[in-house]
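**Student:** Quick one, what's the 3D model for this:
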Amino acid sequence: MKARVHVMLKNGVLDPQGEAVRHALGAMGFDKVEGVRQGKVIDLELADGASEKDVADMCEKLLANTVIESYSIEMQG
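**Tutor:** Take a look at the predicted model:
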């Protein structure tokens, strides 16, 4: 079984990396980009019997800083 976790900064939290990417894209001529939010994707290989709740617990305790980040989980077969 696999799980994919998407972690992003919450709305309203300054994203300096995203802003740097937006600026670089503008400098390269991609002037129609008005904003960029950068995040991370974490792929987990899970043992049989692991649940989405187990993955959520992992996110709450380690994978995401829930003060400033939100996360979503995709369970895959």
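
**Student:** Could you use CA atoms for every contact and neighbour count after this?
**Tutor:** OK.

**Student:** Next one: the closest residue to Glu60 other than its chain neighbours from Glu45, what distance?
**Tutor:** Excluding the flanking residues, the one nearest Glu60 by CA to CA, 6 or more residues apart in numbering is Thr66, at 6.6 Å. Going from Thr66 to Glu45 by CA to CA, to the nearest Å gives 22 Å.

**Student:** Now the second one, please; I'll put the structures next to each other:
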Amino acid sequence: MTKARVIVTLKNGVLDPQGKAIESALGGLGFAGVAGVRQGKVFDVVLEETDPAKAEEALRKMCEQLLANTVIEDFSISIG
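**Tutor:** Sure, this is the predicted structure:
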């Protein structure tokens, strides 16, 4: 079994209205000094594959086909 974490974030330059709303809400709650917030997604995936290279290849395909919109999002994969 291979455990992995996939983090998906908006690419630099892509507007993030949810991040802006969170930033504004934090200011309204009294958290001063927040200069910016970017929102993203985290996926914890457990694969039956035990070979880390094959697992990463499968996860990359999952990201490209479903988990991330690669036009506007970047993703990173951590195995272990």
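
**Student:** With neighbour numbers in mind, choose between Thr66 and Glu45 of structure 1.
**Tutor:** The residue with more neighbours, out of Thr66 of structure 1 and Glu45, is Thr66; 16 against 11, by other CA atoms under 10 Å.

**Student:** That one matches what in structure 2?
**Tutor:** In structure 2, Thr66 of structure 1 lines up with Thr70, judged by TM-score structural alignment.

**Student:** Now do the contacts for the residue lying closest to Ala50 of structure 1 once chain neighbours are set aside.
**Tutor:** Sequence neighbours aside, Met1 is the residue nearest to Ala50 of structure 1 in space, at 7.8 Å (criterion: CA to CA, 6+ apart). Residues in contact with Met1 of structure 1, defined by CA atoms under 8 Å, 6 or more residues apart in numbering, are 45-48, 50, 75-77.

**Student:** In strands only, show me these.
**Tutor:** 45, 75-76 (DSSP state E).

**Student:** wait, which of those is closest to Leu14 of structure 1?
**Tutor:** Met75 (29.2 Å; CA to CA).

**Student:** Quick check: that closest one vs Asp54 of structure 1, distance?
**Tutor:** 11 Å.

**Student:** Same check on Glu19 of structure 1?
**Tutor:** 33 Å.

**Student:** how many neighbours does the closest residue to Leu67 of structure 2 other than its chain neighbours have?
**Tutor:** Nearest non-adjacent residue to Leu67 of structure 2, counting by CA to CA, 6+ apart: Val8, 7.8 Å away. Neighbour count for Val8 of structure 2, taken as other CA under 10 Å: 21.
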